[in-house]
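1. Next come a sequence and a model predicted from it.
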Amino acid sequence: MMQFISAPGLVSDLTFILLALCLFMVLFTIGRCILLFWNRGCAADVPRSAIIAGFRNGLRFDLQIASVLMLPLWFGLLLPNGLSFRGIWLGYLLVTLLIASLLLLVEAEFYREFQARLNSIVIQYLSEDTKTVISMVLAGGPVLAFTVATLVIGLQEYIAVNEINMITMHNYSHATDSLMVNYAWRIPLAFAALCLLVLGARGTLRQGAPLRWGDAFTTDYLFANHLGINGIMTLFKAWQGWGKNDAAKDWMRFSDRDKALDITRQLVLQPADQLLAPNNSPLLRKTTPQGPKLDGVDNIVFILMESFTSRFVGAQGAPGNITPYFDKLAEDGCLCRHMFSVGTHTHQGMFGTFSSFPNLPDTEYLMQQPAGSGMFSGLPAIMTGMGYDNSVFVYNGDFAWDNQQGFFGAQGMNRFIGRDDYVNPVFQDKTWGVCDEDMFNRSVEELDLLHDQGKPFYGLLQTLSNHLPYALPEQLPVDDVTEFGGLNKHLTAMRYSDWALGKFFEQAKTKPWYNNTLFVVLADHGFGVPGQVSSINLQSFHVPALFIAPGIQNKVGKVFDKTCSQLDMANTAVSLLGKPFVQAGWGRNVFDLADDDPGYAMMKPSGSDKTVAMVRGNEIVVKGADITPECYRIDLGFPPGDELLSKDATGDPRYQQLGSFLQTAILCLNERKTGHDMEA
């Protein structure tokens, strides 16, 4: 049992604090070991020297958090009796250690899913629907393993805390401490202890800013750099910055406003675009398609596939036979092989694709933020402007999540089919909703209804089964994936989603609306896989996009190898109809690029990560927080790779394009100039 000291002296109190700090340092190191073990696939190509550097850097970040956690104990030093009521302080240590332990364990699985330390995704998920998040974790997370681990670690922490208490009691010497019980001694020594804690909390001896995110990036390996960061610190920073726009404000000062706008227009506008309100709306324009046009096609159907990464798509060259149905569809369509998502989370993939607006720092959850309450110039707005009033959005889950119905309803969608609208589904997951098979079956019915109205239509279909907890029907129509270790469950869900997609097209091909419909099949984002490409881990953004329509290959070819982005998809799809339209979107018709234009894509990881990047052809410029922009040559083949071209790309024209693009987009968002309802 824990014992108490009736009147401890200052030496005992200081020893108690020092040993408690060391205990937290040990815990954080154990947590880093667990993170490494749980995500060992990410470290497969990382040399041991980089891993060691990550652990070495981690000591500084751990000291930051441990020092901050010691501050309540330091305040106890100022009390006349110091830390004599030891039960209070022992209780504080135990509770704090248990919370930290739980966060470190959860983070191991969080990193596997999001390839990031704890960040604002945690806050966003919990603020959105805590019940759903808990259900997702219980259904798909390693709950039993983490529960047992928490109990074991908690017991060890109890023993360690009790031992610290006993050591400080054992080392207590009345003859020594009697000289320091006097309060006159306590104040100056407490001040000296505070100085040491402040120094530890800064994490560095340099003048100016304390230890920052960029200080962990000392190797060429993203996973090793991530190892060096403390997840509790990143979560606290995310909470501290929640709702603020500090990163956005930095980009708003990137360049002269007019110069940035001019560079942005050079990037986005195409030769036949006619600006309609250049003094009022930066990108409001009339687009008259000049590229290929599809004959007899009036309808557009977008299919957004959850986590459908190019790294396991056979048509992209991937092994494993994970996507045989998509691969077969690609034989009759046009596959964009150098396509990228705007983010690494469904929320960003949705508004990037359907609203043609970039993923900006501090606005990763745009559909839920006040800035997202205005009009955007994506597919719904463009189609409404062209006279289409016949549409449907079909989804497995709850449209209240991420404010999807509120957002897209305001953009022009007029019918939504969500989890509560299915009758006798094949399978319904208690966390999210029905399976992809049910979603696609209902989609065929809904597209039949749109066709029966005798008017052109458009539809948005979104899958969900390939998302944690990967809840699938008990009897799967596909074989389980068994050869990819920790990714097997994820890839089995991806294979099932691919099967459901194939069955949808089997049904669609028998329908009268099939031959006059353009289908665009693409992913919302990828997911973490072994192998690093540049310091942004580009594989998480590499996704396929497939255009399917009668005669599509005769018009645009079987494959398209220029760089493109989710931002380009609405513009490209509508342009294939061959009719003029008004828009203010941030994408281009990629099938009408000049021969010497390699295409480009902008991206940003989800959560609190302030990294941004621009891919142009086979090179990428990456700007991380507190880090000088870097330039790489990239190879997304099998295996993937990269070559660092420049450690300082500040003067690179592509970095100027990236900064100008972000600056102009942020200003447009703040000034509500994102829609195409502006007047000249």
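-> Sure thing, it's come through. Numbers count the residues shown, from 1 in each chain.
2. alpha carbons only for contacts and neighbour counts from here, please
-> Fine.
3. how about the strands of the stretch 151-300 of the chain, start to end?
-> 274-275, 285-287, 299-305 (DSSP state E, counting those that start in this stretch).
4. got a list of contacts for the longest one?
-> Strand 299-305 is touched from outside by 456-464, 497, 516-524, 573-574, with contacts defined as CA atoms under 8 Å, 6 or more residues apart in numbering.
5. okay, now the one to match up with it:
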Amino acid sequence: MNYFKKYSPFINLLFLFIIVNVILRIILLFHPITQSSFGPLEITKIFVLGFISDVFLFIIVSAFLWLYLLFLSNVKYEKYGYLIFGALVLLLLYVSFFNTILNEYGGSLPEIGISFIALKTIFFGLLLFLPKHRKAIRLVLFFITMFIFTLVIIQNAISEFFFWNEFGVRYNFIAVDYLVYTNTVIGNIMESYPVVPLFASVGLVTALLTYFIVKRAQPFLNHLPSFKEKVKGLGVYVVLVILSLTAIPLLAKQENSPNVYTNELQANGMFKFYTAFMNNELEFDKFYKTMPKAEAFALLQKQIQGINRESSLRTIKADSTELHKNVVLITVESLSEDFMTEYGNKKHITPFLDSLADKSLQFTNLYAVGNRTVRGLEAVTLCLPPSAAESVVKRTDNKNKFSTGSVFKQKGYAVKYMYGGDAFFDNMGDFFGGNGYDVIDKKTFQPNEITFANIWGVCDEDMYHKAIKEMNNEAKANKPFFNHIMTVSNHRPFTYPEGKIDISGMAKSRDGGVKYTDYALKQFFTMAQKQPWFKNTVFVILADHCASSSGKTELPLDKYRIPAMIYAPGFIQPEHVNTLMSQIDIMPTLFGLLHFNYNSKFYGQDIFKPTYQPRAFVATYQDLGMIKNNVLTIISPVKKVKQFQLISKAKPNVKEEFQSQYDEIPMLHLREDLVKETIAYYQTSAFLLKNKQLQK
């Protein structure tokens, strides 16, 4: 059968797909971010099982190629040509002048649909009415088609490389998000990388590869399969697809090495993207190990004092008069702890934060709950353990929750969320607006308020100037305010106004992004100190997550440790607090310092209460972890449980309270008490969210 001979386009593209993926695996294997060594068995799994997986995956994704090849024919022009051409003309007229399903979807889809049908009609007409030139026209169209398929293969490999370069993994939920927020992501790529030479090189390589594929396919084009051969070929292909659909999930289950990098390199990025797309929400009871609900809540009651029954509700009572001070919460984009001098950084890229930390209540053993901005926002707003799969921020049921904002509103505060970008991104506007916050984002800026912007939004200085204006207006209303500010400048492409720091924004470096973020924060405090409301304001500064989350294990703890501090001169005394805690505890702790009385549904706790039992939560989209008693417990889908003993790895010349690196040693015998506590936290929070018991 022509479809499976060496000159077949299907076979040639299959070879290209396999070769490109082998090269990609080799490159990723030796990439600096791949911080691991591999034994012979692991190398075998990566390349042998990876090869088999690639073959089966190509069979499935080549469905469009098969559709194209099956319709290559001369008979359709000779017997049914005028009928088909007339139908195409009528279809083109219909989509051009009448309301169709394409118009219902809106956006650019109608133009794309019309253009596609128009081109199809034109090319079919050329092939129909110019039979003497049909062979040459078909060759040109075949080249274009093969170019597109080849480009997809090459471009996907390059995209996987850049994704690995950023996150140290194959495609995951972040890649799915990037497909949704195309404008921002494409803009980020345009500003971060030398796009023109990169795309030009890709185009040239693709054209050369396409030339060789088309040249090898000449026998196929000269002797197109007959109808009988097409039926046979299609039958064989259908069998291969069924086999592939069965084999791919089985191969995915073999991604079971304790070395995360082995699993990621063995996997195929396209299939990882598909699974991420399909599993953006995970039913906890279905995918994770559970216990009887009554037992889970009984365990929760031992961890959080004051709750009873199937609830997290409890009454928080202070022993002093409430202090209704203004509160400014600043979550700093991608601020890893190791950017700061105290944690061992020698580059001095956070001079202001270093000085501010010395004057603040500094939490030196605090962990981010996740590796995305929405996870950090969820943690400081809802004070809950991270939910399985997608963040609450991005779910449809994300409104009217019991939140830090709702507590402040009960106390008579004005409540705002301020973000220098478009709050549509990551569903932030919908989440904060739906939970009672007034949203200030880039859309609210006047042209004269923007001095510099990139794809992520206005620079931090512009955001802080806007924030000062808003706070001055709020102060005139004679009521306290709570403003949550999310920064944007410490994010790729790391561009910012020139002349502010000694690293040019043209360098597009992480160090420059960090240093400018620090500089802008200094400018904010310089402005704030001149305002009449400053002395009555408490500032909370912490990272949303670390700059990188990749590591040798599912949850590398040094990639989750973040700086956090509360600054209020004359009110909060400077101190280092080395109590193990989580992002979800920062705001309940602040409420304790302000002596707030309120009914709480938070899982986060005031760490200064004698009833607080130190623990921290860390998670990816699927792996949910808890740190307690120097043990990291991880629960994962398919009801898996792992535990790691945490052995401190001392950094030289770093004080004990700032040591953040651990060897995570797999435990052969699980500590069942910690396993049950971990399950109890996550199972009960998932239950309460699902049953709408965490509403305000």
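-> Received the coordinates, thanks. For clarity, every value in this text was computed on a predicted model and none was experimentally measured.
6. List only those of the contacts of strand 299-305 of the first structure flagged as buried.
-> 456-464, 497, 516-524, 573-574 (16 or more other CA atoms under 10 Å).
7. count of neighbours near the corresponding residue of the first structure for V631 of the second structure?
-> Alignment note (TM-score structural alignment): V631 of the second structure maps to E619 of the first structure. When counting by other CA atoms under 10 Å, one arrives at 19 neighbours for E619 of the first structure.
8. Verify the contact between E619 of the first structure and R633 for me.
-> Yes: the criterion here is CA atoms under 8 Å, and E619 of the first structure meets it with R633 at 4.4 Å.
9. related to what we said a few turns ago, now render the strands of the stretch 151-300 of the first structure as CSV, adding distance to G58 of the first structure and mean neighbour count.
-> Formatted as CSV, these follow (distance: least, CA to CA, whole Å; neighbours: other CA atoms under 10 Å):
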stretch, distance to G58 of the first structure, mean neighbour count
strand 274-275, 51, 18
strand 285-287, 50, 20
strand 299-305, 37, 24
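10. Using a markdown table, lay out these together with distance to G624 of the first structure.
-> Output for these, formatted as a markdown table (distance: least, CA to CA, whole Å):
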| stretch | distance to G624 of the first structure |
| --- | --- |
| strand 274-275 | 34 |
| strand 285-287 | 33 |
| strand 299-305 | 28 |
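11. And those: which comes nearest K647 of the first structure?
-> strand 299-305 (35.6 Å; CA to CA).
12. corresponding residues in the second structure for the closest one?
-> So strand 299-305 of the first structure sits over residues 326-332 in the second structure, by TM-score structural alignment.
13. post-alignment, the matching stretch versus the first structure, mean distance?
-> When the first structure is overlaid, stretch 326-332 of the second structure sits 1.2 Å from its aligned residues on average, using mean CA distance after the TM-score superposition for the first structure.
14. Now do the contacts for the closest residue to M305 of the first structure other than its chain neighbours.
-> What sits nearest to M305 of the first structure in space, not counting adjacent residues and going by CA to CA, 6 or more residues apart in numbering, is A523, at 4.5 Å. By CA under 8 Å, 6+ apart, the contact set of A523 of the first structure is 304-309, 341, 349, 543-545.
15. Tell me which of these fall in strands.
-> Among the contacts of A523 of the first structure, DSSP state E puts 304-305, 543-545 in strands.
16. Go through these and say which is closest to V478 of the first structure.
-> Among these, and counting by CA to CA, the member closest to V478 of the first structure is M305, at 17.6 Å.
17. which residues of the stretch 451-600 of the first structure fall in strands?
-> With DSSP E, counting those that start in this stretch as the criterion, the stretch 451-600 of the first structure has strands at 458-462, 517-523, 542-548, 559-560, 564-565, 581-583, 600-603.
18. so where is the fourth one in the second structure?
-> Translated: strand 559-560 of the first structure. So strand 559-560 of the first structure sits over residues 576-577 in the second structure, by TM-score structural alignment.
19. neighbouring contacts of that stretch?
-> By CA under 8 Å, 6+ apart, stretch 576-577 of the second structure touches 361-365.
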